[in-house]
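1. how would this look folded up:
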Amino acid sequence: MAIVTDYLKNEETYPLFLDGDSLDILKSFPDESVDCCITSPPYWGKRQYENGGIGLEKKYTEYIDNLLAIISEVRRVLKPSGAFWLNIGDSYKNKNLLGIPWRVALRMMDDGWHLRNDVIWYKHKGGLSPSKDRFGSVYEDFFFFVKSDKYYFDADAIRTKPREAKVQNGAVVSATGVSGIRYKRQIELSTDLNENEKENAMNALNAVLERISNGEISDFRMVIRNVQRTTHSDSEKVSGRAKELKEKGFYFLFYNPKGTMPSDVWDIIPEDSQKRSEHYAPYPEELCVYPIKATCPPDGVVLDPFSGTGTTAKVAYDLGRKSIGIDMSKVYNELALNRICRK
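-> Model (predicted):
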């Protein structure tokens, strides 16, 4: 498709929307031509969208097969450094939760995808549950896949700003209130450290406090033999920290001075669907921010093969990235264009 090739060469970041079936359109894309794919396909048996499409199959197994055929094309058009973010909800049949998200994810892993995270999208407010014999559903899976073990990821772009260390009553205090006084007392009173180990531990602790005072680091934790619980494992075979603790009697854990990484649980309120008459998915803009900042280079291209009203494309445009959206509905693509043009 010449229009796709021309767009990829163009430096303009305005989104490109294509009308038609995702599988057919993706087959016309050049190999390894996009940097990141973020999408939320229609869930099985949930809604009737304009022009039909995937999600209306009689059997959920057919739905999974059809979805994986499209995902296979996504894998082909992704660059080796590319990432694929898949938001997908589950469905019930005959009182059984079908486990569709994980059925899809496991099939993808068998096909060669690397699953880096299952991010839990906690939606705060779920719809009123009509069921009287099960709990309400307030989360969805948001899978983070990559094509290879060497992929683009800009961690610094999504870190939260760290709190700063300070001097309090003449003592250096870390961002979370660690002054070192307690650690010094624990070293002095330890019956598990010999005198040489105590001296080394005290010198190392003073050096760390000096680094905090100089602004090189903002926070730390100290683990002292038989005082604090070791991290991860006590076995030296599986933990380098355990080996360090045995040989030295202590070790440090340092926090990144640029801030902390987001966790794999994201509290994001669904988009308000009550004010939209043409499209009903709750897929919110905020859900796309971390993925685009972290896994799409500033000059990269974001793909959404189920673009709906253009949420992915809008966020990509706001963040200065190019994007391509595909949807069977020309009406939805027009809504997406109008949504972004309103800016």
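2. contacts, neighbours, all on C-alpha from now
-> OK.
3. Quick check: next helix or strand after the longest strand along the chain?
-> Looking across the chain with DSSP state E, the single longest strand is strand 78-88. Using DSSP states H and E, the next helix or strand after strand 78-88 towards the C-terminus is strand 92-93.
4. Run a quick neighbour tally on residue 322.
-> Number of residues near residue 322 (other Cα atoms under 10 Å) recorded here: 28.
5. Residue 44 now?
-> There are 23 residues near residue 44, going by other Cα under 10 Å.
6. sec struct for it, please.
-> Following DSSP: H, G, I helix; E, B strand; the rest coil, residue 44 is assigned to coil.
7. Contact partners for it?
-> Residues counted as contacts of residue 44 (Cα atoms under 8 Å, 6 or more residues apart in numbering) are 54, 55, 56, 57, 60, 63, 90, 91.
8. which one of these is nearest residue 267?
-> Among the contacts of residue 44, residue 90 lies closest to residue 267 (Cα to Cα), at 18.7 Å.
9. Would you do the same for the sequence below? I want to compare the two.
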Amino acid sequence: MPDRSVHSVITSPPYWRKRRYLPTDHPDADKEIGQEPSPGEFLATLLSITDELWRVVRDDGTIWVNLGDTAAGSGGAGGDYNEGGDRAGQNRWKAASWPTDGMAAERGFPLRKSTCWIPELFGASLAYGRNLLTGDPCRQWVVRPKVTWCKPRVTPGQCDDRFRTATELIVWAAKRRDYYFDAAAIAQERADSGNRTRAGPGPRPGGRGRGPPGGPPRQPNHQGLRSRPATRGCHRSTGGSSTRPATTAPTSPRSRPS
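-> Model prediction:
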């Protein structure tokens, strides 16, 4: 793809040690994203992809990457298993492939049953310009506040000693601080008045108060996105039946993000 030709990338790569999309005897089975032998190597794969995205995304563009996590030592095929415990055509990872507790830290693994925290590590690695598990450098992005996808219908399955996972993380990042962001297009009506709440006068880059390249200047507006009155400066815009990402937004100049 040509350099700087894409406005935005929205993607959800395979999660680590969750599913196999190719038969195990396929010659390219080991090249699938998500089949890496360790969390650090999986993170390296994701960061190599975002390094390439840096080339094709415009300077005012953004990337949005949805990632789910993995419980250490378990793996699985996505949750909706057949009677034998496997999803059709997909193999479960065996706990035997996980290092013993005494070797986990030395080999770069969490203890069995621990959450791997891969989505958070991915976002933090983009922010710091370094694979936080291996130390290898990568492109440094402007990482914006995380977006939480709240799922009203969660995957069924056995859950005896933890809360059922009903959210996934969306990592949102830009190449520079004055990225393009049309907040007015996603404004919601306020429940208290019925008036449409606008987060700005129109499309503008995030946090800079300017319109699209070549356009007229925009006046900043600090009204936050919300579906009911905000308290103490911010409000999570989620509801019991909503599938919109949960986020927070400023409601005064003093709480405006940088």
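10. picking that back up, tabulate the contacts of residue 44 of structure 1 (TSV), appending distance to residue 45 of structure 1.
-> Below are the contacts of residue 44 of structure 1 laid out as TSV (distance: Cα to Cα, whole Å):
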residue	distance to residue 45 of structure 1
54	9
55	6
56	6
57	7
60	8
63	9
90	10
91	7
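11. with structure 2 superposed, average distance for the longest strand of structure 1?
-> Strand 78-88 of structure 1: mean distance to aligned residues in structure 2 after superposition is 0.6 Å, counting by mean Cα distance after the TM-score superposition for structure 1.
12. related to what we said a few turns ago, compare the contacts of residue 44 of structure 1 with structure 2 and list the overlap.
-> When you map these onto structure 2 and apply both residues aligned by TM-score structural alignment, their matches' Cα atoms under 8 Å, the shared contacts are 54, 55, 56, 57, 60, 63, 90, 91.
13. OK, contacts around the corresponding residue of structure 1 for residue 67 of structure 2?
-> The alignment partner of residue 67 of structure 2 in structure 1, by TM-score structural alignment, is residue 88. Counting by Cα under 8 Å, 6+ apart, residue 88 of structure 1 touches 40, 41, 42, 43, 101, 140, 141, 142.
14. how far away is residue 88 of structure 1 from residue 196 of structure 1?
-> 57 Å (Cα to Cα, to the nearest Å).
15. ok, now residue 208 of structure 1?
-> Taking Cα to Cα, one finds residue 208 of structure 1 at 19 Å from residue 196 of structure 1.
16. For the two, work out which one has more neighbours and name it.
-> residue 208 (20 against 10).
17. Based on its surroundings, how many neighbours for the equivalent of residue 5 of structure 2 over in structure 1?
-> Counting by TM-score structural alignment, residue 5 of structure 2 lines up with residue 33 in structure 1. By other Cα under 10 Å, the residues close to residue 33 of structure 1 number 19.
18. my guess is residue 33 of structure 1 meets residue 81, correct?
-> No - the criterion here is Cα atoms under 8 Å, and residue 33 of structure 1 misses it with residue 81 at 10.8 Å.
19. shared neighbours of these two, which are they?
-> Counting by Cα under 8 Å, 6+ apart, nothing touches both residue 33 of structure 1 and residue 81.
20. what's next to stretch 237-249 of structure 2, contact-wise?
-> Taking Cα under 8 Å, 6+ apart as the rule, stretch 237-249 of structure 2 contacts 145-152, 224-227, 233-236.
21. Which of those are buried, as a ChimeraX select command?
-> Per 16 or more other Cα atoms under 10 Å, the buried members of the contacts of stretch 237-249 of structure 2 correspond to this ChimeraX selection:
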select :146,147,148,149,150,151,224,225,226,227,233,234,235
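22. Strands of structure 2, residue ranges please.
-> Counting by DSSP E, the strands of structure 2 are 6-11, 57-67, 142-143, 147-150, 167-174, 180-181, 204-205, 245-246.
23. Pipe the ones you listed into a markdown table and attach distance to residue 19 of structure 2 per row.
-> Shown next, in a markdown table, are the strands of structure 2 (distance: least, Cα to Cα, whole Å):
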| stretch | distance to residue 19 of structure 2 |
| --- | --- |
| strand 6-11 | 17 |
| strand 57-67 | 13 |
| strand 142-143 | 28 |
| strand 147-150 | 20 |
| strand 167-174 | 17 |
| strand 180-181 | 34 |
| strand 204-205 | 37 |
| strand 245-246 | 24 |
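24. My guess is residue 86 of structure 1 contacts residue 39. True?
-> Yes - contact status for residue 86 of structure 1 versus residue 39: in contact at 5.5 Å, counting by Cα under 8 Å.
25. coming back round to it: ranking the strands of structure 2 by burial, who's on top?
-> strand 204-205 (a mean of 24; mean count of other Cα atoms under 10 Å).
26. and residue 243 of structure 2, how many residues sit next to it?
-> Residue 243 of structure 2, neighbours per other Cα under 10 Å, totals 14.
27. From residue 237 of structure 2, how far off is it?
-> Distance from residue 243 of structure 2 to residue 237 of structure 2, by Cα to Cα: 10 Å.
28. excluding its backbone neighbours, what's nearest residue 34 of structure 2?
-> Nearest residue to residue 34 of structure 2, sequence neighbours excluded (Cα to Cα, 6 or more residues apart in numbering): residue 16, at 4.1 Å.
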